[in-house]
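**Student:** When you get a sec, could you give me coordinates for this:
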Amino acid sequence: MNIALMSHDNKKELMVQFCTAYAGILSQHHIYATNATGHMVADATGLNVHCFLSYDHGGSQQIGARIAYNEFDLVLFFNDPSDDKMMSAVSYIARLCDQNNIPFASNIATAEMLVLGLARGDLDWRCIVNPSTRPIA
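**Tutor:** Below is the predicted model:
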């Protein structure tokens, strides 16, 4: 499955810790991320992470476009709720996920449930919606 990772600046280290804890599960899937988050995760875990542009240069729009085309099966966007100026980015990604029935987590608690469900096969229904599990370009 294709998994997108995003995180606000104050949550990047939490994303790294999360991906380190679940590297065994994540390594069985195709991982994509915005630039800084992706490099931090790849450096810490050894996971193969395809990095898009940084958030400031359009990385969230690149991920958003792929969500709109139903190319992601799971989106983890660790949100910093104390950063009001970034709330529009979370809203934008969450709305696109809702429109395309893509599981979305904005915090570590929900992300853990989704990744554990992924390991159990609870998200296999996404293979019907998005039959191609090959990496996106």
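**Student:** CA atoms for contacts and neighbours, from now on please.
**Tutor:** Noted.
**Student:** So His39 sits against Cys51, correct?
**Tutor:** Yes: assessed by C-alpha atoms under 8 Å, His39 is found in contact with Cys51 at 7.2 Å.
**Student:** could you pull out the helices for this structure?
**Tutor:** Applying DSSP state H to the chain gives helices spanning 12-21, 23-26, 35-45, 59-68, 87-100, 108-120, 126-129.
**Student:** this one as well, want them side by side:
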Amino acid sequence: MEKVMDAAKRIALIAHDQMKASLVAWCKKNHEALSHHILCGTGTTAKLIAEESGLPVRGYLSGPLGGDQQIGAKVAEGEIDMIIFLSDPLTAQPHDPDVKALLRIAQVYNIPIANNLATADFIISSPMFSSCYTYTRPDYVRGRS
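**Tutor:** The predicted model follows:
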């Protein structure tokens, strides 16, 4: 099934504790580009980005309390177009199954997900970031992907 992402993307912003400062700095650096989109994020990350960058960010629960799962549900419902998730590859996370589930759901629904700053930079600098984009949303119910 084809789906069109509007020019204004719905972007989830998530970061593990050791990566929050990096994501906040990235959001500040990319304030102008991000200001044209609808932003959400998990718990403390959303709050920090909003406070330190001035960008409006809708906050969900923190990751360990179900925020990753809330974001995943919004992806499945077609309400999130992309995810910037700076995960900490060097620290074990107590909610690792939730993190893996979120990564899986982004893959299942064919939405862009950045797990590091380099990928986030590639996404935000793409001409598709600011324009409409038609992509295929797999129809697993009917067996078409």
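**Student:** corresponding residue for Glu32 of the second structure in the first structure?
**Tutor:** Using TM-score structural alignment, the partner of Glu32 of the second structure in the first structure is Gly24.
**Student:** Burial check on that match, number of neighbours?
**Tutor:** When neighbours are defined as other C-alpha atoms under 10 Å, Gly24 of the first structure has 13 of them.
**Student:** do the same with Thr134 of the second structure
**Tutor:** Applying other C-alpha under 10 Å, I find that Thr134 of the second structure has 12 neighbouring residues.
**Student:** Next one: it relative to Phe85 of the second structure, how far apart?
**Tutor:** Taking C-alpha to C-alpha, to the nearest Å as the measure, Thr134 of the second structure and Phe85 of the second structure are separated by 22 Å.
**Student:** cool, and Ala73 of the second structure?
**Tutor:** As defined by C-alpha to C-alpha, Ala73 of the second structure lies at a distance of 16 Å from Phe85 of the second structure.
**Student:** Isn't Glu2 of the second structure up against Asn110?
**Tutor:** No: the pair Glu2 of the second structure / Asn110 is not scored as a contact, 10.8 Å apart, by C-alpha under 8 Å.
**Student:** Comparing those two, which residue is more hemmed in?
**Tutor:** Asn110 (17 against 10).
**Student:** mind checking what that one lines up with in the first structure?
**Tutor:** By TM-score structural alignment, Asn110 of the second structure lines up with Asn101.
**Student:** distance of that match from Asn70 of the first structure?
**Tutor:** 9 Å.
**Student:** With Ser7 of the first structure instead?
**Tutor:** Ser7 of the first structure is 20 Å from Asn70 of the first structure, by C-alpha to C-alpha.
**Student:** what about the two, which has more around it?
**Tutor:** Using other C-alpha under 10 Å as the criterion, Ser7 of the first structure and Asn70 rank with Ser7 on top: 25 against 18.
**Student:** Now which residue in the second structure aligns to that one?
**Tutor:** Checking TM-score structural alignment: Ser7 of the first structure goes with Ala15.
**Student:** Tyr69 of the first structure too?
**Tutor:** Aligned partner of Tyr69 of the first structure by TM-score structural alignment: Glu77.
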